[in-house]
Structures are given as structure tokens and as C-alpha cells.
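K.L.:
Return atomic coordinates for the entry below.
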Amino acid sequence: MAQSIYHPATSRGYVDLGWLKSYHTFSFGNYYDPQRINFGALRVLNDDTLDGGHGFGEHPHDNMEIISIPLSGGLKHIDSMDNVAVIGDGDIQVMSAGTGIFHEEHNDDAQAAAQFLQIWVYPHTLNVEPRYDQLTLNKADRHNKLQQILSPGKEDSGVWIHQNAWFNLGRFDKGLTAPYVIKASANGVYIFIISGTVKVNGQTLSTRDGLGIWETDKIELELLEVSEFLLMDVPMSF
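P.N.:
I've put the predicted structure just below:
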């Protein structure tokens, strides 16, 4: 029988630094809940709003797959591998921190706020050579269908990471259904609603709610209104 865990948007951790407002689905920084450390290999799901002209100064990471998905505005990225880039709505960025990387990121606009999802996934292999990649996605490819944006394979759709994980974005019209078959028997799927209202296996989810499901091979989403959502298919043990 399928197992599930529901994380309403209002239950998330929250930090307001003035220039940064961030909601944490899982324990992060000063927010700690021993019942909400991770969902399998999914370690961090932060919903960040960064004021214009502000950002995160240079800081290190290691042995983590770090994914950024902008929802509005643009982020300027600089790292110790000499990458300098701006990512915006419609892009996805990934860093394999591996043996260690330093980076910084700032709102590329001096005035308007930028919104983005920051996601960390535990890798299946430690101490890999650090790497950076980004990709501009065709947003039309997620209208009433699932758009794969991340996978374990270099030749597969989207960016890739060192983990047996697949991410999909979808934007569906009201009244439709979106079936999804979980990619690997050891995996579960975490659904995060970016906007709208969706019913998943009998559980109604609204904007910024999350639901993790495992010990099943498929799920079906029923669109109760026009909605955009992110599906993260990740190993439950790693």
C-alpha cells in the first residue's frame, strides 16, 4: 500500500532577513524539525524571494547536487570554476558540488524581486569532480504534459545529476489528469504545487503545498484548476 506524507504550505519553516524571505519544506538553517529532515534523497526544498540588488556572498558547498529553478526575475551566478551566468524564468541550473565548490549568487535586477526554488539532492557518489550546467527550457513543452527537466543520464532530457532522480514540471488546465509512473522501484515522488489546486491520490494540494508518496509504482494528479507543479522522483534510500 502506498505511503504518503503531507506538508501544507503553512507548516514550512520561514526566515525573513528583510532582503531574503525563504520558506523551508525541510530543516534548513535555523529551522529544525527532526521529523522533516528529508524525503529520501531530497534534502532541501527552499522557496526563496530575493530583493533587488541583494544576494548570497561567496560560500562553499561539497558532496551535494544543488538545483535552482527560477520562477521570476533573474539570478547572477559566479563560482570558483570561472562560471559567470544569469538564469531566469524558464531556466534550470545544477551544480554538482562534489569535492568542493565556492559560489555566489545575486539578484540580477537592482529593483525587482526574484523568486526561485533551491533544491538539494544527496548524490549517490561522493567526491566527484565539481561541475556546473544550466539549460533554457521550452515552457510550451509542459502545457498539459509533463516536461522532464532533470535525470541521471547525460543523454536524457534536461540537466543531469549524480543520483537516480528525475524531475518534471507540468502546467495543466482545469479538469485534466496527469498520470505519472515512478521511474525506479526504490524511488518515491515528492509533488510541490507551484500554483493552483491539484488532487493527488485523494489528497487536495494547494499553492506551495507538498506531498511525498512512496511504496507505489504510479500516481495520478487531478487538476481542480489551472495549476503548475514540480514532481521530484528520488530514491528513498541512498
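K.L.:
Going by C-alpha atoms from here, please, whenever you check contacts or count neighbours.
P.N.:
OK.
K.L.:
Residues contacting stretch 230-238, please?
P.N.:
By CA atoms under 8 Å, 6 or more residues apart in numbering, the surrounding residues in contact with stretch 230-238 are 39-42, 122, 124, 164-170, 182-184, 186-194, 214.
K.L.:
Enumerate every residue touching Gly212.
P.N.:
Contacts of Gly212 by CA under 8 Å, 6+ apart are 4-6, 39, 188-191.
K.L.:
Sitting in strands, which of the residues you listed do you find?
P.N.:
If you go by DSSP state E, the contacts of Gly212 have 4-6, 188-191 in strands.
K.L.:
Which of the residues you listed sits closest to Lys145?
P.N.:
Ile191 (15.0 Å; CA to CA).
K.L.:
Next, the structure of the following sequence, for comparison with the previous one:
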Amino acid sequence: MGQVEVIRSGQRRHWWNEWLDSRQSFPVTGNFVLEDYAHGVLLVHNEDIVGPGEGFDTHQHRDTEILTWVLEGTVVHQDSAGNSGVIHPGLAQRMSAGTGILHSERNGAGLLERERLHVVQMWIPPDVLGADPGYQELDVAGDLRHNALVPVASGMSRHRSEAAIGIANRHATFHVARLDPGHSIAVPDAPYGHVFIARGTVDYEGHGVLDQGDVVRLTATGGHRVTAVTAAEVLIWEMDASVR
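P.N.:
Here you go, the predicted model:
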């Protein structure tokens, strides 16, 4: 039987220090076995507020597909494979850590600019361990103005050709919808789903009003309508396998 679990923003794991405020759909801080808390193939789904001039200094990842989606501000990215860039709202970034990569990511605003960074970072495992590291970024803002659910990143055969960027996991697709008030989209019907209200307020069919930061975890269900009450942005993972 299908299951719909609504998790309010205040129920998500909360971790913070003097420059980082992180709300986590799955516990990450201090957790070294991410698969134990995953939903589908989604290992990490962090919503972070990063102070001006701050960020994560150079650190290593291995055998992880990392997607970064900026809601406000900019991320300055640099890695040991020679990739660098400034990631802004509407620009999708995917880094495949593969055999190992060092990278840093910081708020592009300086200390005196006072502009915060609001960013969502998501991790999934790759299909194959030990592959070469990879990197891709693409501005998809123009595709998100049509009150539709847009596959932004995918490794699924049914979405791969229409998605803006690829990911090295054949079981997952990352969708984004920007909705004007009164417009709606249908959540994909899939073995596993993760719906995140990134901005605004929506009505989730059968489960009432959801606000910014709320999450819905779906198991063996979908097709529900999500209707914008105010202007909204919705991030959805469609998955047909689980790491558990």
C-alpha cells in the first residue's frame, strides 16, 4: 500500500554554528552510514543558509553524485579536477566524485556584502563505484517558467533525453517546478519520491497546506496534485530503487 509521510520544516534535523544554519531531511552531521537513513536512493537533502564570506573549505568526496541547487545568493565552486564556477539560482550543478575529488564551496558574497546563501545540496550514490570524476553545470532558468514539472537531472532511461543534465544513477530523476498561484503539477508515480517545498506555500492533494521547508516522503504512490497557493518552487526526486 502506498505511503505519504509529511514532515514539517521544524521536524527536520537542525544543525547550526556561527555561519551555517542547516536543515536536513536525513541526519548527516555525525552520521557516517548515510544509507541507514536514506529514502530511495536519496542519501542527503540539506537546506543550508551560509553566511557572507563563509563556506566549506577544501574537503574530499568519493563515489557520490552531488547536485547543488541555489535558491538565493551564489556558490563559488573549485575542485581538484580543475573545475570552477559561480552557481546562481536557475543553474544546476552536478559533481561526480568518482575515485575521489577535493572541492570547496563558499558563499560568493564577501563579508561586507551581507548577502546570505540559501542552497539545497543533494547526494545519491552512483551506479558504478570507482568511475572517473565528472562535472557539469547548466543554466535551466528559462525552462522553469512554464508552470510545469521539469526534469533537471536524470539517469533514468525515460527521462534522460529530456533532462538538462545527466547523473550516473539509472534509478533517479531530479525535477523542479516553479508555479504561479493557482497552477499545479502532478507528483510522479514511483516506488519512492521526495517532495520539498523550496519556496512559497502549496496545497498538497489530500494532505493540506505545505509551507516553505516542508517535505513529503512517498513510497509506492504518486499522481497527487500540488497546487501553488502563493508563488512556489517545488523540488521533487523520482526514484525506482532504494539503497536499503
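K.L.:
which among the ones in strands among the contacts of Gly212 of structure 1 end up buried?
P.N.:
Neighbour counting over those (16 or more other CA atoms under 10 Å) leaves 4, 6, 188-191 as the buried ones.
K.L.:
Need the residues you listed in CSV (columns: distance to Leu17 of structure 1).
P.N.:
Output for these, formatted as CSV (distance: CA to CA, whole Å):
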residue, distance to Leu17 of structure 1
Ser4, 33
Tyr6, 27
Gly188, 33
Val189, 31
Tyr190, 28
Ile191, 27
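K.L.:
Map Pro126 of structure 2 onto structure 1.
P.N.:
In structure 1, the residue paired with Pro126 of structure 2 according to TM-score structural alignment is Pro123.
K.L.:
And Gly223 of structure 2, by the same measure?
P.N.:
Using TM-score structural alignment, Gly223 of structure 2 pairs with Lys218 in structure 1.
K.L.:
quick one: that match and Tyr180 touch, right?
P.N.:
Yes - counting by CA atoms under 8 Å, Lys218 of structure 1 does reach Tyr180; the two are 5.6 Å apart.
K.L.:
coming back round to it: pick out whichever of the contacts of Gly212 of structure 1 sits closest to Gly175 of structure 1.
P.N.:
Out of the contacts of Gly212 of structure 1, the member with the shortest distance to Gly175 of structure 1 (by CA to CA) is Ile191, at 18.3 Å.
K.L.:
per the alignment, that closest one corresponds to what in structure 2?
P.N.:
Residue pairing (TM-score structural alignment): Ile191 of structure 1 is matched to Val195 of structure 2.
K.L.:
close enough to count as contact, that match and Val216?
P.N.:
Yes - when contacts are counted by CA under 8 Å, Val195 of structure 2 is listed as touching Val216 (5.0 Å).
K.L.:
how many neighbours does the match of Gly223 of structure 2 have?
P.N.:
By other CA atoms under 10 Å, the residues close to Lys218 of structure 1 number 16.
K.L.:
which one is it nearest to, not counting chain neighbours?
P.N.:
Using CA to CA, 6 or more residues apart in numbering and skipping the chain neighbours, the partner closest in space to Lys218 of structure 1 is Val181 (4.2 Å).
K.L.:
Return the distance of the one you found relative to Ile219 of structure 1.
P.N.:
Going from Val181 of structure 1 to Ile219 of structure 1 by CA to CA, to the nearest Å gives 7 Å.
K.L.:
Name the residue in those two with the higher neighbour count.
P.N.:
The neighbour count for Val181 of structure 1 versus Ile219, taken as other CA under 10 Å, is higher for Ile219 (16 against 12).
K.L.:
element containing the more buried one?
P.N.:
Using DSSP states H and E, Ile219 of structure 1 maps to strand 218-223.
K.L.:
packing partners for that strand?
P.N.:
For strand 218-223 of structure 1, the packing partners by 3 or more CA pairs under 8 Å, 6 or more residues apart in numbering; DSSP states H and E come out as strand 177-181, strand 197-200.
K.L.:
Now tabulate those in a markdown table and tack on distance to Leu17 of structure 1.
P.N.:
Shown next, in a markdown table, are these (distance: least, CA to CA, whole Å):
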| stretch | distance to Leu17 of structure 1 |
| --- | --- |
| strand 177-181 | 38 |
| strand 197-200 | 29 |
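K.L.:
Quick one, which of these gets closest to Ala110 of structure 1.
P.N.:
Judged by CA to CA, the one of those that comes nearest to Ala110 of structure 1 is strand 197-200, at 33.1 Å.
K.L.:
Touching that closest one from outside, list them.
P.N.:
204-207, 219-227.
K.L.:
cutoff 7 Å now
P.N.:
Outside of strand 197-200 of structure 1, the residues within contact range by CA atoms under 7 Å, 6 or more residues apart in numbering are 204-207, 220-225, 227.
K.L.:
do stretch 48-66 of structure 2 as well
P.N.:
19-23, 94-111, 113-120, 122-126, 129-130.
K.L.:
Filter those down to just the ones in helices.
P.N.:
Using DSSP state H, no member of those falls in helices.
K.L.:
Taking these, please make a ChimeraX selection of just the buried ones.
P.N.:
Selection of buried members from these for ChimeraX, criterion 16+ other CA under 10 Å:
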select :20,21,22,23,94,95,96,97,98,100,101,103,104,105,106,107,108,109,115,116,117,118,119,120,122,123,124,125,126
